[in-house]
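> Here's a sequence, model it:
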Amino acid sequence: MTADKTGAFYLGFDLSTQQLKCLVIDQNLALIHSETIGFDKDLSHYKTTKGVYLHEDGTVECPVAMWLEAVDLVFERMSKHKHIDLSLVRAMSGSCQQHGSVYWAEAGPGLLPKLDAKQSLKQQLYPEAFSRNVAPNWQDHSTGEECQKFEESCGGAAQLAQTTGSRAHHRFTGPQIMKIAKKEPEVYRATSKVSLVSSFLASILAGEFTPLEEADACGMNLYNIDKRDYDDKLLRNVDDDTEALRSKLGGPPITSDKPAPVGILSPYFVEKYGLNPECQIFPFTGDNLATICSLPLQPNDVLVSLGTSTTILLVTDQYHPSPNYHLFIHPTIPRHYMGMICYCNGALARERIRDQLSETHDWEPFNAAVTSTTLDTDNEIACYFPLGEIVPNVPSSYRRATFAKSPDSQKVELELKDAFADVAHDAKNIVESQALSCRVRISPLLSEDCADPSVNLGDSMVHFDYDDFPLSEYKKRPRRAFFVGGASKNNAIVERFAQVLGATNGNFRLETPNSCALGGCYRAMWSHLHYEGLTNAPFDNFLNEQFRWETDVQSLGLTNDKDWQYFNNKIQALSELEKTL
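Predicted coordinates:
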């Protein structure tokens, strides 16, 4: 198969923890080919476990040489397929595991333009190009001291989140570099440049060192999102010589304001694998950021991933950070952000209640309770956290209560309960409370014009996490809701989530097995067309127009206004219940 009409293919990579995946799409967004290099299987001589080396002190690392071999291997395999003409590839972009960092030696960047197609990447770059043979992985949790220092230097977790979009996290790149500078000073001194994994892969493909991409740089605890520059106070946690550190980081990151290639494909790949010598390399980004580029998400749309944990991604123009979630600059929509809210207790908590209703782990009794119109839970509210929760940030706990409005209707009075009438009440309440928690957390991130003018919630103050808002703040509704993940196949759960969130322009369900690499494909295609003057459409409009709505998405219809308004009565009760945790 070859590309028709314009004769164009676009490549999207996903360098994740356990594999390197490359997708090929044509100009109609049709998937032409998928190639995967599994690290443990295909590169077993590195002796990784699920792509990483695990150490007793919590350090988790990946061998950089393994990634170099994977890049060669993925192109070698694709070049053998007759249905892919690699000379038709116009552009590449992609996704990489977020927060990881690669450390270049003084000679490293200078070796990239000199790559010889007669030798492999590993033969020419390893170990000479790197001051450190391994890269920290996002699973690393060895930087507790460094995280504490980062938050103290900024005035606390809330202030660090205000500056960088997130509080300090073990996996974030700033604390990781700080740890290396402190515990491996000879390595830090020998490091001329530091790449994120995303800019590392872009550099390999372009045959020249490329700067960090701005959206991915927001996952470092070093980047001041408001000023759109590295923050000197935070840089000093790593190195008193902030200018030297800025130089190591490669200068200012690449912004999302206007798509431009970081370079043209290295002659190494052209000569070795027959790729297009004019193929453009566009910035790579982090995996979560690439995910929102794989879907036609527009401002005030929300993506709900119902997996083992629950993750919310949304596109917003509101910069309202919190220590309990993350905000990143959006990788393709100027003056917008990606919000990411992660819950530990998703499927596991629901399954525990399911199993109390069915010894055979059958979902039918659970679903019947969730959708029941006769099971009265109007005055019930509950939180189910078998694991310690991130949002709200509390230890493992269960709380059940009934509630009633105070005589003046300004407050809610709770009566804590050890149990409800039966477990069917728990089934209904857990789905509603999980969805309602999502709703109240996304509300401050939605634009003011998302408020439903037909609703009057009053001005009683409610508290969630670090926010105190009047109830009127919570009458905002997302434009569209997209549901993915294992539990998105459960109609009862998805329909109840849709009722609680109240999207005004539709609810959709889809499967996203290749979302990170596919986001790279779409970004490569749009960036190429925009840069060449073949489209002037913003990314979100372009993807909405080109997206394969008839085949790739299932519409779940509109939310009933009455169903959405029913849950307004439980917002204040949830706030009061969380105060007891």
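> When you work out contacts or count neighbours from here on, use the C-alpha atoms and nothing else.
Noted.
> Report the distance from the longest helix along the chain to the chain centre.
Counting residues, the longest helix in the chain under DSSP state H turns out to be helix 423-442. On the basis of CA atoms, centre = their mean, to the nearest Å, helix 423-442 sits 23 Å off its chain's mean C-alpha point.
> Following up with a second sequence; could you model it the same way so I can compare the two?
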Amino acid sequence: MTDVVLGIDIGTSSVKVIAVDKGGHVLQTKSEPLEVMQLQPGYSEQHPDDWYQATISAIKQLLTQNEMKHAVVKGLSFSGQMHSLVIIDEHNQPIRPAILWNDTRSTPQCEQIIRTIGDYVVSNPVLEGFTLTKLLWVKDNEPDNWRKIKTFMLPKDYVRFKLTGNVHMEYSDASSTLLLDPKEKKWRKDIADLFGIGDICPELVASQDFVGMVDKLVAEELGLNEDVAVFAGGGDNACGALGAGIIHPNDTLCSIGTSGVVLSCEDQQSKEYRHNMHYFNHVLDDMDYVMGVTLAAGGSLNWLKNNVLTQFDYPEIVKMASQSTVGSRGLLFTPYLSGERTPHGDSSIRGSFIGLSVMHTNNDLARAVIEGVTYSLFDSIQYLRSQGKSIDHVVAIGGGARSNFWLQLQADVFNTKVSKLKYEEGPSMGAAIIAVNGLGWYESLEAVLNQFIVYDTTFKPDPKMHEQYMNYFDIYQNVYQQTQSITSELLKRSR
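Now for the predicted structure:
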């Protein structure tokens, strides 16, 4: 028999489960799709029990595969979408659908926080994505639901509760709520009291803590033994970083999924960052990370595919982009389709093509979108460098790491080496590593990573290409200021 762990990622578009053995080999992967409810512009919700049912379904399917016939699940852990609010009543039932990380309805609550205590709270900017703003929206708009709240959770915490019966929140996710001080690792009761939140914050644990066994009835339903250990897990970005070996100061990750992230490790001695950068706890006890976010990174390419280049698949679109030239023949794209997080923190800004002419082709449109997303991510890298961080190597994961063309483009724009993993499973691998480490299968986390993490190709920057890209990046940086008032007014009139 082969001992395995499960890494479970509660995403926005799907739940993904992987089974990993002691050698770091992924025996099987299964995923279940999720639907997002968008009742009106700016609203984004999911039913918490949909996450749980998708998790159950994915695990059941995974366990019936041939590769798992001789496997024994010994432990599991989680990663999950961050910020999204689940409110729970005294019977531990969700009171309403979860308000997701990309929901932007809470602008008035952001303004209230900024008027009261300023535009940065516990080392983070006040933005609609964060959990505190969503709590205040419920308080202001749904008083009947507000009176029922016993506690709140984030997505993976709810699924973990359903599997174990135990309610906890771990630091990497809690630090993304605007209610936890990431340096002190304590709930900020003063902030909760100031805004009338009350005592609803759950018990805190470390990401790698053992938090219980899989409930007996759940284990029977899944066909698992009763001794499956559950470990707390982490937010998706922290787990994605762990799964890519990003655990030392200045280690840097570029993740391009629906959103895009530049994440760089900190040793908890850093200065306060601005520029709408985020500062969260890592899944390691002695490590934090600073992070910039592009809300519509892969989402911009998805929009292009679904609405403009509808007859092409993603590889074809990327190939088309490679057939254009640096600067997309004088065409710029800003990826503000869902507003923007870093550096602007503006939920009202919208995307644009600048310089579009009858001479531009589908190739140019495709390249402009890829370049614009990469420029947005480079904005975070450039700021971090300006604050003294040394970034000379970036590990790329997600959709942006599946194309050698896009990886080389990242290297040239970022002006740094960019590596991709030989085997990449994203945040679910980070969750699996937490379970492996928790079970004590290796003498240290470093030893786990040495076995599990294998880098593939490394792309080196071309200084001449970087210089060409910077000529366009300088113009790109001006687009926000030139279009902000126009797109804000368009948004108001379209409502």
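> which residues touch the longest helix of structure 1?
312, 346, 350, 353-354, 356-357, 365-367, 369-371, 375, 377, 380-384, 420, 464, 474, 493, 496-497, 500-501, 567, 571, 574 (CA atoms under 8 Å, 6 or more residues apart in numbering).
> which bit of structure 2 covers the helix or strand just after it?
Using DSSP states H and E, the next helix or strand after helix 423-442 of structure 1 towards the C-terminus is strand 461-464. The aligned range for strand 461-464 of structure 1 in structure 2 is empty, by TM-score structural alignment.
> buried residues in strand 461-464 of structure 1?
Along strand 461-464 of structure 1, these residues count as buried under the neighbour rule (16 or more other CA atoms under 10 Å): M461, V462, H463, F464.
> how much space between the closest residue to the last one other than its chain neighbours and D468 of structure 1?
Setting aside the residues directly before and after it, F464 of structure 1 is nearest to S575 in space (CA to CA, 6 or more residues apart in numbering), at 6.1 Å. In this view, S575 of structure 1 and D468 of structure 1 are 10 Å apart by CA to CA, to the nearest Å.
> Just confirm E35 of structure 1 contacts V74, I think it does.
Yes - counting by CA atoms under 8 Å, a contact exists between E35 of structure 1 and V74, whose distance comes to 6.6 Å.
> and for those two, which residues touch both?
Shared contacts of E35 of structure 1 and V74, defined by CA under 8 Å, 6+ apart, comprise K21, C22.
> Show me where the stretch 251-400 of structure 1 has its helices.
Counting by DSSP state H, counting those that start in this stretch, the stretch 251-400 of structure 1 forms helices over residues 267-273, 287-293, 347-357, 364-371, given from the N-terminal end onward.
> and L235 of structure 1, which of those helices is closest to it?
When the helices of the stretch 251-400 of structure 1 are ranked by proximity to L235 of structure 1, the top entry is helix 287-293, at 23.8 Å, counting by CA to CA.
> That closest one against structure 2, how far on average?
After superposition onto structure 2, helix 287-293 of structure 1 lies on average 2.3 Å away from the residues it aligns with, using mean CA distance after the TM-score superposition for structure 1.
> Of the helices of the stretch 251-400 of structure 1, which is nearest S199 of structure 1?
Of all those, helix 287-293 comes closest under CA to CA, at 12.7 Å.
> ok, now how distant is R115 of structure 2 from Q109 of structure 2?
Taking CA to CA as the measure, R115 of structure 2 falls 10 Å from Q109 of structure 2.
> should've said D379 of structure 2
Between D379 of structure 2 and Q109 of structure 2 the computed distance is 27 Å (CA to CA).
> now do I349 of structure 2
Summarising the geometry, the distance separating I349 of structure 2 from Q109 of structure 2, computed by CA to CA, is 18 Å.
> Same check on N102 of structure 2?
15 Å.
> ok, so what distance separates D379 of structure 2 from G292 of structure 2?
To G292 of structure 2, D379 of structure 2 is 9 Å away according to CA to CA.
> brain fart, D236 of structure 2
Between D236 of structure 2 and G292 of structure 2 the distance is 14 Å, computed by CA to CA.
> that older thread, ok, the buried residues of strand 461-464 of structure 1 vs Q162 of structure 1, which is closest?
Distance from Q162 of structure 1 was checked for each of those by CA to CA. The minimum falls on F464, at 16.7 Å.
> thinking the closest one is in contact with L577, fair?
No - in this structure F464 of structure 1 lies outside contact range of L577 using CA under 8 Å: 10.4 Å.
> returning to that earlier point: of S575 and D468 of structure 1, who's got more company?
S575 (18 against 11; other CA atoms under 10 Å).
> starting at the chain centroid, how far to the helix or strand harbouring that one?
Mapping S575 of structure 1 onto the secondary structure by DSSP H and E places it in helix 571-578. Distance of helix 571-578 of structure 1 from the chain centroid (CA atoms, centre = their mean) equals 28 Å.
> packing partners for that helix?
Of the remaining helices and strands, those touching helix 571-578 of structure 1 by 3 or more CA pairs under 8 Å, 6 or more residues apart in numbering; DSSP states H and E are strand 380-385, strand 397-405, strand 412-417, helix 423-442, strand 461-464.
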